[in-house]
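>>> based on what follows, work out the 3D shape:
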Amino acid sequence: MAGELTSDKTADGSGAAEAGRAEKASFGFRTVALGEKQGMVDHVFHQVASRYDLMNDLMSGGMHRLWKDAMVSWLAPPRKTRRTWRVLDVAGGTGDIATRIVESGAYGAKGKSSGRIEATVCDINNSMLTVGRDRAEAAGHAANIRFAQGNAESLPFPDNHFDAYTIAFGIRNVPRIQVALEEAYRVLKRGGRFMCLEFSQVDLPVLDRVYDLYSFNVIPRMGQEVTGDGDSYQYLVESIRKFPHQARFAAMIEKAGFSRVDYRNLSGGIAAIHSGWKL
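Below is the predicted model of the structure:
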C-alpha cells in the first residue's frame, strides 16, 4: 500500500498533484499512480451500484449479512440513550450497515427515549449514496440516517464528533489507508470506537485453495452475468489479495492512535472484524 505523500505542497496545489503522480498505489494487481486510483475505484462503484448488494448476496451465499450482523453485535449500539448517539459509517453508500445500527438501537431509533441514534453515511460515490437514500426513505429511516458525499482521507466532519466509526468492505479501496485511519481517529470522540469489517487472509489450509479457485474463476464471471461488468469484480477479487493481513492491519490501526485493538476472524478468515478505541 502506498504511504503518505512527502512532497511539499505549493500555493496552487501543484506539489500535491505532482506527488500524486509520483507515488504509486495498487489497483488490484496493477500498479497505478496514487492520484489515479480514486477515480478508477469510483468508476468501479458507479458501474455496480444498482446491483451491489445483490452481488454481495450471490458472491458470499448470503454470508455477508451474517458478517455485518456480527460487526453490529460487537459494536453494541445503545438500546436506550439520553442523548444523541452518533455513528459515522464510511464507504457505506447503500446504507446497509447504518440501517442495521439504527434498527438494533430500537428505542433511540423509534424515539421512545429522550435520546436517539443518528447515523451518518459518508461515501465518495454519489451513485451508491443515491441507492442508500432511496432505501432509507423506503424503510422509514430518513430521520435517523443522513447521507453525505466525502472522501475517507479527508472527512467533512469536525474533530471529536462521533461516538463510533464503522466501515465495511470499503477501506481496502482507499488509496491511502493509513490516512483514512488517522481521519477516523480525528472525528471520533474520546471513548469512541472504530470498527472495520473487511475481507482478510484465510487461515485454513484447504479453505484457502478453494476460496482462491472460487474467487478468481467464479466471481468475475458472475459479475459479468449479473451486472454486465466482469472487470469490476476482477478488481474487487484482486484488491482483497492486496489488503494487509489481520495482524498487519491491526498494527496500522494502532499506529493511527487507537488503543485496545483487537480482531475476530469470520468464516476461517475470509473476513475479519477489527476494533479499536480512542482513549
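>>> rest of the way, CA atoms for contacts and neighbours
OK.
>>> please name every helix or strand in contact with the helix or strand hosting Gly132.
Secondary structure from DSSP states H and E places Gly132 in helix 126-138. Counting contacts by 3 or more C-alpha pairs under 8 Å, 6 or more residues apart in numbering; DSSP states H and E, helix 126-138 packs against helix 34-48, strand 145-149.
>>> packing partners for the first one?
Taking 3+ C-alpha pairs under 8 Å, 6+ apart as the contact definition, the neighbouring helices and strands of helix 34-48 are helix 14-22, strand 24-27, helix 126-138, helix 230-242.
>>> angle of the last one against helix 34-48?
Interaxial angle of helix 230-242 relative to helix 34-48 (axes from the mean of the first three to the mean of the last three C-alpha atoms, to 10 degrees): 130 degrees.
>>> for helix 230-242, name the packing helices and strands.
strand 24-27, helix 34-48, helix 205-217, helix 219-227.
>>> tell me what angle that helix forms with helix 219-227.
140 degrees.
>>> which SS class is the closest residue to Ala184 other than its chain neighbours?
Among residues not flanking Ala184 along the chain, Tyr165 sits closest, at 6.6 Å (C-alpha to C-alpha, 6 or more residues apart in numbering). Put simply, Tyr165 is strand when judged by DSSP: H, G, I helix; E, B strand; the rest coil.
>>> one more, please, to line up against the first structure:
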Amino acid sequence: MSLLFNKCCLRCSNVHNYFKFTALYSTQTHFGFQTVDEADKSKKVHQVFKNVADSYDVMNDVMSCGIHRLWKDELMKTLDPSPRTRLLDVAGGTGDIAFRYLNYISDMKGDGHVTIADINGSMLEEGKKRALNLKLNQDKVSWVECDAENLPMESDSYSAYTIAFGIRNVTHIDKVLDEAYRVLEPGGRFLCLEFSQVNPTALRWLYDQYSFNVIPVMGHIVAGQWKPYQYLVESIRKFPCQEDFKYMIECAGFRCVTYTNLTFGVVAIHSGFKL
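As a prediction, the model looks like this:
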C-alpha cells in the first residue's frame, strides 16, 4: 500500500513539475493542432466563442443530438447542491449549468447563489438574454467577465466550483485548478465536465470519423462557421486523458479525486474536494 502511494505521489509530482516547467520556460502552446504563442491563444479562443455565441446552444444540441443536456443534468445531480450552496460556475457563458442549479434549488428555502464567470462578454450577453427569457430570479445570479486563470473572487468564498466544457480552452490548466482551489472554502467541491478519451478502440475510431468529418460540416451549415468547430474537435484530442487530469487536480491540492465516464468516455465528470 505504501509503495502504491509513493508511486502515485511520484506521478503527481512529475505532472506538476512538467506543467511548472512549461509555464516557466515555454512561450508556446497548442490551439487545437496548431502551435501558437501563449499570448495569442486566449485571443484566438476568445474570437472562436465570440463568433459562435449566438448559435452556441443550438450547435450543442445538433452536435450531440441533445445528449449534452443529459451530461449537464448528471453534473448537477453529482453536485446535489443545498439551498445554501454558493456556486461559482466558470466558463459558464450561456448559463446551462447555472440555470440547472437555480432550478434544482428553486423549491428550497435558503440563500443559495450562483456567480457565472466567463472570459467572453459575448457569451455572457447570450446568457443574460436566456435568463430574462426564462424569468429566473435575478437576485440569485451574478455575472462576471474574467479570466479563469486569474479570478477576481476572494479566497475561501464559494462552497462549489463547476466548469463545463471550458477548461480545455485555457492556456494553463494548472493555473485554473490553483484558482479553483483558492476560491473554494474548506470542504468545498470542484466539479469539471469535459470531453475526454473514448475507451473502446472501435468506438474511438467511429467517434473520430464523426468528429473530424461531420462536426465541422454541421458548424458550417447551422452556424456558418467551419473553423471554430474544427478547433473544437482538435482541442478535445489535446486535452489530458482521464487519469492524467485526475493527477493534475490532485496536484492542485484537491483530495478524494474521482472521475466518472459518461457515454463510453466521450465526456467525464471529475470531482475533488478542498479538505
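>>> give me the TM-score for this pair.
Once superposed, chain against chain, the TM-score is 0.90 (TM-score structural alignment, normalised by the length of structure 2); 257 aligned residues with a C-alpha RMSD of 1.5 Å.
>>> now distance to Pro78 of structure 1 and mean neighbour count too, for the helices and strands packed on helix 230-242 of structure 1, in CSV please.
Listed next are these as CSV, based on distance: least, C-alpha to C-alpha, whole Å; neighbours: other C-alpha atoms under 10 Å:
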stretch, distance to Pro78 of structure 1, mean neighbour count
strand 24-27, 38, 21
helix 34-48, 32, 17
helix 205-217, 36, 13
helix 219-227, 37, 18
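>>> just send these back as JSON lines, with distance to Arg193 of structure 1 too.
Listed next are those as JSON lines, based on distance: least, C-alpha to C-alpha, whole Å:
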{"stretch": "strand 24-27", "distance to Arg193 of structure 1": "28"}
{"stretch": "helix 34-48", "distance to Arg193 of structure 1": "26"}
{"stretch": "helix 205-217", "distance to Arg193 of structure 1": "31"}
{"stretch": "helix 219-227", "distance to Arg193 of structure 1": "33"}
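>>> so which of these gets nearest Ala180 of structure 1?
Shortest distance between Ala180 of structure 1 and these, using C-alpha to C-alpha, is found for helix 34-48: 13.1 Å.
>>> in structure 2, what residues pair with the helix or strand following the closest one?
Moving toward the C-terminus from helix 34-48 of structure 1, the next helix or strand (DSSP H and E) is helix 52-60. Using TM-score structural alignment, helix 52-60 of structure 1 corresponds to residues 56-64 of structure 2.
>>> which other residues reach the matching stretch?
66-68, 94, 215, 218-219, 222-223 (C-alpha atoms under 8 Å, 6 or more residues apart in numbering).
>>> so how much does the top strand by length along structure 2 differ from structure 1 once superposed?
Once structure 2 is assigned using DSSP state E, the strand that runs over the most residues is strand 184-195. On superposition with structure 1, the mean distance recorded for strand 184-195 of structure 2 (mean C-alpha distance after the TM-score superposition for structure 1) is 0.2 Å.
>>> list the buried residues in that strand.
Residues of strand 184-195 of structure 2 classed as buried: 184-185, 188-195 (neighbour count, 16 or more other C-alpha atoms under 10 Å).
>>> now for these, which pair is the farthest apart?
Longest span within the buried residues of strand 184-195 of structure 2, C-alpha to C-alpha: Glu185 and Phe195, 26.9 Å.
>>> picking up where we left off before, what does the residue nearest to Ala184 of structure 1 correspond to in structure 2?
Using TM-score structural alignment, the equivalent of Tyr165 of structure 1 in structure 2 is Tyr161.
>>> next one: that match from Met123 of structure 2, what distance?
19 Å (C-alpha to C-alpha, to the nearest Å).
>>> then Gln34 of structure 2?
Taking C-alpha to C-alpha, one finds Gln34 of structure 2 at 24 Å from Met123 of structure 2.
>>> for His172 of structure 2, same thing?
21 Å.
>>> which of the two has more neighbours?
Met123 (24 against 18; other C-alpha atoms under 10 Å).
>>> quick check: closest non-adjacent residue to the residue mapped onto that one from structure 1.
Counting by TM-score structural alignment, Met123 of structure 2 lines up with Met128 in structure 1. Spatial nearest neighbour of Met128 of structure 1, chain neighbours left out: Gly93 (4.6 Å); criterion: C-alpha to C-alpha, 6+ apart.
>>> that neighbour contacts Ala136, doesn't it?
No: Gly93 of structure 1 is beyond contact range of Ala136, at 10.8 Å (criterion: C-alpha atoms under 8 Å).
>>> between these two, which has more neighbouring residues?
The neighbour comparison of Gly93 of structure 1 against Ala136 (other C-alpha under 10 Å) goes to Gly93, with 28 against 21.
>>> so that one sits in a helix?
No: counting by three-state DSSP, Gly93 of structure 1 falls outside a helix, being coil.
>>> aligned to it, what sits in structure 2?
Checking TM-score structural alignment: Gly93 of structure 1 goes with Gly93.
>>> could you verify my assumption that its match touches Arg130?
No: counting by C-alpha under 8 Å, Arg130 is not a contact partner of Gly93 of structure 2; they are 10.6 Å apart.
>>> quick check: nearest residue in space to the alignment partner in structure 2 of Lys242 of structure 1, chain neighbours excluded?
Superposed on structure 2 with TM-score structural alignment, Lys242 of structure 1 falls opposite Lys238. Nearest in space to Lys238 of structure 2, with sequence neighbours left out and distances taken as C-alpha to C-alpha, 6+ apart, is Gly32 at 6.9 Å.
>>> nothing else from me, thank you.
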